[in-house]
Every structure is written in C-alpha cells, then in structure tokens.
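**Student:** Sequence plus the predicted model coming up.
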Amino acid sequence: MRQIILDTETTGLEWKKGNRVVEIGCVELLERRPSGRNFHRYLKPDCAFEAGAQEVTGLTLEFLADKPAFEEVAEEFLAYVDGAELIIHNAAFDLGFLDYELSRLGDRYGRMADRITVVDTLLLARERFPGQRNSLDALCKRLGVDNSHRQLHGALLDAQILADVYIALTSGQEEIGFAQADAGGSGPATVVAFAPVAGPRPRIGADAGEREAHLRRLATLRKKAGHALWDALEPVAEAEALEA
C-alpha cells in the first residue's frame, strides 16, 4: 500500500479570502514504512500573509520571493500523489487550499479527489479520544511521539511527525488485517484476515528460578486469601512443598 502523509502551510486560514499555499510537505509510506522518497516545496504566494500566519510558520515574503509559483510545481506534485492514499490532519483545510490552487490553473487538473483517497487523522483521533483535544501537539503527547523539535509549523516537519502519530494511532489494525467492508448496504462490518503463521510458534518456558519464584508468590497469595486462582490451572502439591 502506498500512503502519503501530507501537510501544507498557507498565508492565512481561508482560501476563500484569496490566501495561498506557501509550503507543501509530503512523506511517502510503503506498507506503513517510510520510503525516504519525500516531496517538499516552498512556494511564492503573490499575496501578503494574514496577521499571525507569518509568526506561526516563520516564513516571510522575502524568503519566498525566489521560490516557484504553485503552477510551476503542479504537475510534479500531482504525479507524486497520483493514486496514493493521503493521510492528512484536518483534511478539509489542506484539500480546500490545494483544490483552490488547482482551480486557478483552469479545468485541466480537476480536483484532488479525482486522483487520491483520503484518511483524516483528526477524525480518527476524535473517534478514539472523544471529548479530548486532538491537535497534532496533543496527540504527540498522548501517543508518546517526540515533537520537541517542533518550534514552528513547517509542512515537511509536521508531515514527518504526523507519520509517527498515524502509525501509533492505527497500531494493531492494519498489521493484523482489520478492514472495513460494506455489509450489503447495512453499514460497515469489520473483516478480520489474520496472516498465516510461517512455521511452528516458538515456545518459551520458565527456568527453575522463575518457576520457584512463581510458586512462592502463589504460596503468599494462599496465606492471605486462602486460595489462588492459578490453582485451577495447575496442581497445588508442588507449591505446598514450598510452604512447609
């Protein structure tokens, strides 16, 4: 499976007000592992930053003055994402801006949804952690993802962090084959397809010291509670010898 973690930085919060994309950052995952084939471009916006937006990104119009316009990288970007599953945090924001940039170039490129499918990690997080803050920083803290190097918002850096968040957020699902299928139009049904095990499963036994420690622990439980639930699974005689 080819997935692309995507993030953008913009001159403001609303494309409808004429704000533009100033940075695109993408991290490619192949079978949930970084491939090293990333996409990163700074873009000249041809408009001013809204108040506060420049401070969030640390970017300036002077820095972006010699960078390409979106139309100069559009075909390269679309070829990179074409056919992939995009992983985006608050996807409506980034896709709204990217569709706006494409629309400024006419009808020939269509919309992002014509080329890709999307997983919104904000929606995933809200399902898993309802009623809690689910910003990227909040998820990093909750899931144990290191974001100490994130002093400013940057598209490639945020995409790299989001890749770790996505893997942690969905850990234990894709690996064992969970999938969502339409059960005859009656709503989503969970399909579980466990991968076949290659060869016999390894058996790990306790050594003599571990066994003795285990039995002494059971003896302590019996003295305190009169019994141990483990007795239903193994003979008591061996433990009684330790109690004597």
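**Tutor:** Now that the structure is in, tell me what you want to look at.
**Student:** going forward, measure contacts between C-alpha atoms and count neighbours the same way
**Tutor:** Fine.
**Student:** residue contacts, Tyr100?
**Tutor:** By C-alpha atoms under 8 Å, 6 or more residues apart in numbering, the residues touching Tyr100 are Trp15.
**Student:** how about 10 Å then?
**Tutor:** Listed by C-alpha atoms under 10 Å, 6 or more residues apart in numbering, the contact set of Tyr100 reads 15-16, 18-21, 94, 111-112.
**Student:** quick one: which helix or strand includes the residue most central in space within the chain?
**Tutor:** Nearest to the geometric centre of the chain sits Tyr166, at 1.0 Å (C-alpha atoms, centre = their mean). For Tyr166, the host element (DSSP states H and E) is helix 155-169.
**Student:** rewinding a little: what's the distance between the nearest residue to the residue nearest to the centre of the chain once chain neighbours are set aside and Ala92?
**Tutor:** Nearest residue to Tyr166 in three dimensions, chain neighbours excluded: Thr121, at 6.8 Å (C-alpha to C-alpha, 6 or more residues apart in numbering). Thr121 sits 11 Å away from Ala92, going by C-alpha to C-alpha, to the nearest Å.
**Student:** re earlier: distance from the chain centre to the helix holding Tyr166, please.
**Tutor:** Taking the mean of its C-alpha atoms, helix 155-169 sits 6 Å from the chain's own mean (C-alpha atoms, centre = their mean, to the nearest Å).
**Student:** Stretch 47-66 too?
**Tutor:** Worked out by C-alpha atoms, centre = their mean, stretch 47-66 lies 28 Å from the chain centre.
**Student:** how far does it stretch from start to finish?
**Tutor:** First-to-last residue span, stretch 47-66, C-alpha to C-alpha: 14 Å.
**Student:** coming back round to it: can you name every helix or strand that the helix holding Tyr166 contacts?
**Tutor:** The contact analysis (3 or more C-alpha pairs under 10 Å, 6 or more residues apart in numbering; DSSP states H and E) places helix 155-169 against strand 2-10, strand 21-30, strand 33-34, strand 39-42, strand 85-88, helix 121-128, helix 136-143.
**Student:** Hey, what's the angle from it to helix 136-143? Just curious.
**Tutor:** Interaxial angle of helix 155-169 relative to helix 136-143 (axes from the mean of the first three to the mean of the last three C-alpha atoms, to 10 degrees): 30 degrees.
**Student:** between the helices and strands packed on helix 155-169, which gets nearest to Leu215?
**Tutor:** Taking C-alpha to C-alpha, helix 136-143 is the member of these nearest to Leu215, at 36.8 Å.
**Student:** Identify each buried residue in the closest one, please.
**Tutor:** Buried residues in helix 136-143, counted by 16 or more other C-alpha atoms under 10 Å: 136-137, 139-140.
**Student:** List just the nearest of the residues you listed to Thr170.
**Tutor:** Leu139 (12.4 Å).
**Student:** any idea how far the closest one is from Val165?
**Tutor:** Distance, Leu139 to Val165, by C-alpha to C-alpha: 7 Å.
**Student:** The structure to be compared is supplied as follows:
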Amino acid sequence: MSRQIVLDTETTGLSAENGDRIIELGCVELFNRKLTGNDLHIYFNPERESHEDALKVHGLTTDFLRDKPKFATLANDIVEYLRDAELIIHNAAFDVGFLNKEFELAGLQPLRSFVGDITDTLALAKTVYPGKRNSLDALCDRFGVDRSNRTFHGAKLDAQLLADVYINLTRGQDALLIDIAANEPVLGGAVVAVDLRSFVLPVLTAADYELAAHEELLLQLDKTSNGRTIFRQVAENAVA
C-alpha cells in the first residue's frame, strides 16, 4: 500500500528567506498509483503583494487573496493531510523551502519530520531525458498530457498535470508485479516455485509518441556509434 501526494505551490516571489510567501497550495492524492479524489486546494492571504513577475505567472491578485485564510491558521491541518505520504514535487527544493518557512513561522517542524520520501520529478526527468527540456510544460507535451486550459500557473491544476506526468514518467516500474494469493509464493519463509505458463500476459502496443521517442533515441545512438546501434542490428536480424 502506497500513499503519494503530488504537490505544487504558487508564491508571491522566488525567495522565502527574503519574505515571499505561499499564496496557493494544490495537492492530488494517489493510492497505489491511482487517483483517489482526496485532494487539497487552498488559497492563502500572504499579507504582502506579489512581485510583478510572479503575478504574471499565477494571476492571483492581492484583492482576490485578501479574504483568504493565513497559512498559519491551517498549518496543522496541512501537516495531518501530508503526514507519512511520499511527496511528488517538480523542482522540489523550491516548494519544500517555502513550505518549511511557512511551517517555521507557524511554530511547526520542517516537512521531512512528518512526511515520507520526497521525489523530485525534475531530477527524475533529467535522468530519463538528459539534455532535454524537462519543464512541466515540456513533459506534458512529451507525454501527450492535455494542458490546453492552463492560461496561468495554478497549484491545483499543475498538481493534476504533474500526477499524470509522474504516472507516465514512472510507468513500467510495477508492470511485472503479479497478484498472487498470499499463501502461494511463500510458505513458512520458503520460496515456492510458480508456473508462469498459467499466466496470460497482455500485449501493450506502444503509442505514437513512445515510438517517436524511441526512434529519436536510436538516431542519437546511431550518431554516436557510427551506425552500429546494437538494437537495430538485433531487430533487423529478427525480421530476417
């Protein structure tokens, strides 16, 4: 059983240490990699103006935020919602830094004292697609995630997009796990052989964007290997 929270924030600026504050928190819950609908979305009154550049990004005006709750009044509820979950965040250092500052101002412990792991999807994407653009917009385009209604950055919307991106980015990790009755694989600590011939595995056809990404990678390998890409040789021999 695995509870994950895909999280995003919007802020008045870029520096929590220089007084910028969180103005929006968006969280999407996944349980066993499935959306549960138990999400969290809150606007906050930061008690300060947003920087002009930040306002152009999120569009949340001071007038709109004036009657919203202050972060400290809901901090304990946020802690309980996030408690023990793995957090999925794009460019995690930014959001974690702001959350830690807000918790500090509310007299609470930092994020890592009450959550599980923190997975940075930006770092993850850089390992999967080195040298490529790995912004949330770029990843949405790469995986065919619809972001047509994203006029401004919004914490809840971006968390929803990131949840879809994360599932695509990490798909296949659990593809070989087979649900077997608890009394079949292990008896008294001993490993029991399972006849895999009894299982009918589905054949999943690659999507067009996956085939395009695969071909792009092969072209890069062709270039660096002077046309001696092993995968192409094996595929050609298999056809022959």
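**Tutor:** Looks like it came in fine. Treat the numbers as computed from the prediction; the structure is a model and nothing was measured.
**Student:** if we can go back for a sec, now for Leu139 and Val165 of structure 1: what residues contact both?
**Tutor:** Contact criterion C-alpha under 10 Å, 6+ apart; residues shared by Leu139 of structure 1 and Val165: 125, 145.
**Student:** max-length helix in structure 2?
**Tutor:** helix 208-225 (DSSP state H).
**Student:** so that one aligns onto which residues of structure 1?
**Tutor:** Across structure 1, nothing matches helix 208-225 of structure 2 (TM-score structural alignment).
**Student:** how big is the angle separating that helix from helix 136-143?
**Tutor:** 100 degrees.
**Student:** So which bits of helix 208-225 of structure 2 are buried?
**Tutor:** When burial is assessed from 16+ other C-alpha under 10 Å, helix 208-225 of structure 2 yields the following buried residues: 218, 221.
**Student:** how far out from the middle of the chain is the next helix or strand after that helix?
**Tutor:** For helix 208-225 of structure 2, the following helix or strand on the C-terminal side (DSSP H and E) is helix 230-239. In terms of C-alpha atoms, centre = their mean, the centre of helix 230-239 of structure 2 is set 35 Å apart from its chain centre.
**Student:** Tell me which other helices or strands helix 230-239 of structure 2 touches.
**Tutor:** Packing partners of helix 230-239 of structure 2 (3+ C-alpha pairs under 10 Å, 6+ apart): helix 208-225.
**Student:** ok, so what distance separates whichever residue in structure 2 pairs up with Phe93 of structure 1 from Lys101 of structure 2?
**Tutor:** Counting by TM-score structural alignment, Phe93 of structure 1 lines up with Phe94 in structure 2. Per C-alpha to C-alpha, Phe94 of structure 2 is found 11 Å from Lys101 of structure 2.
**Student:** Give me the common contacts of those two.
**Tutor:** Ala16.
**Student:** about what we covered before: so the residue nearest to the centre of structure 1 touches Val27, yeah?
**Tutor:** No: at 11.9 Å, Tyr166 of structure 1 does not count as touching Val27 under the criterion of C-alpha atoms under 10 Å.
**Student:** who touches both of the two?
**Tutor:** Contacts common to Tyr166 of structure 1 and Val27, judged by C-alpha under 10 Å, 6+ apart, are 5, 87.
**Student:** picking up where we left off before, which residues does the residue nearest to the centre of structure 1 contact?
**Tutor:** Counting by C-alpha under 10 Å, 6+ apart, Tyr166 of structure 1 touches 5, 32, 87-89, 119-121, 124-125, 139, 143.
**Student:** do the same with Pro130 of structure 2
**Tutor:** By C-alpha under 10 Å, 6+ apart, Pro130 of structure 2 lies in contact with 123-124.
**Student:** Spell out the secondary structure type for it.
**Tutor:** coil (DSSP: H, G, I helix; E, B strand; the rest coil).
**Student:** related to what we said a few turns ago, could you figure out how far the longest helix of structure 2 is turned away from helix 230-239?
**Tutor:** Between helix 208-225 of structure 2 and helix 230-239, the angle comes out at 110 degrees (the same axes, to 10 degrees).
**Student:** Just name whatever secondary elements helix 208-225 of structure 2 is in contact with.
**Tutor:** Contacts defined by 3+ C-alpha pairs under 10 Å, 6+ apart place helix 208-225 of structure 2 against helix 136-143, helix 230-239.
**Student:** By how much does the first one deviate from structure 1 on average?
**Tutor:** Translated: helix 136-143 of structure 2. After superposition onto structure 1, helix 136-143 of structure 2 sits on average 0.7 Å from its aligned residues (mean C-alpha distance after the TM-score superposition for structure 1).
**Student:** Specify the angle between that helix and helix 121-128 in degrees.
**Tutor:** Using the same axes, to 10 degrees: helix 136-143 of structure 2 against helix 121-128 is 50 degrees.
**Student:** now the angle between helix 121-128 and whichever strand or helix holds Phe98 of structure 2, please.
**Tutor:** Taking DSSP H and E as the definition, one finds Phe98 of structure 2 inside helix 92-105. Angle of helix 92-105 of structure 2 versus helix 121-128, following the same axes, to 10 degrees, is 160 degrees.
**Student:** before we move on, back to that, what residue of structure 2 matches up with the residue nearest to the centre of structure 1?
**Tutor:** Using TM-score structural alignment, Tyr166 of structure 1 pairs with Tyr166 in structure 2.
**Student:** Please report how far its match lies from Phe103 of structure 2.
**Tutor:** In terms of C-alpha to C-alpha, Tyr166 of structure 2 sits 26 Å off from Phe103 of structure 2.
**Student:** do Ala72 of structure 2 as well
**Tutor:** The gap separating Ala72 of structure 2 from Phe103 of structure 2 is 7 Å, by C-alpha to C-alpha.
**Student:** list the residues that contact both of the two?
**Tutor:** Joint contacts of Ala72 of structure 2 and Phe103 (C-alpha under 10 Å, 6+ apart) are Ile78.
**Student:** How about the contacts made by Ile167 of structure 2?
**Tutor:** Ile167 of structure 2 neighbours (C-alpha under 10 Å, 6+ apart): 30, 33-34, 173.
**Student:** Can you say which helix or strand has Leu221 of structure 1 in it?
**Tutor:** Using DSSP H and E, Leu221 of structure 1 sits within helix 208-225.
**Student:** do Ala79 of structure 1 as well
**Tutor:** Ala79 of structure 1 belongs to helix 70-81 when elements are defined using DSSP H and E.
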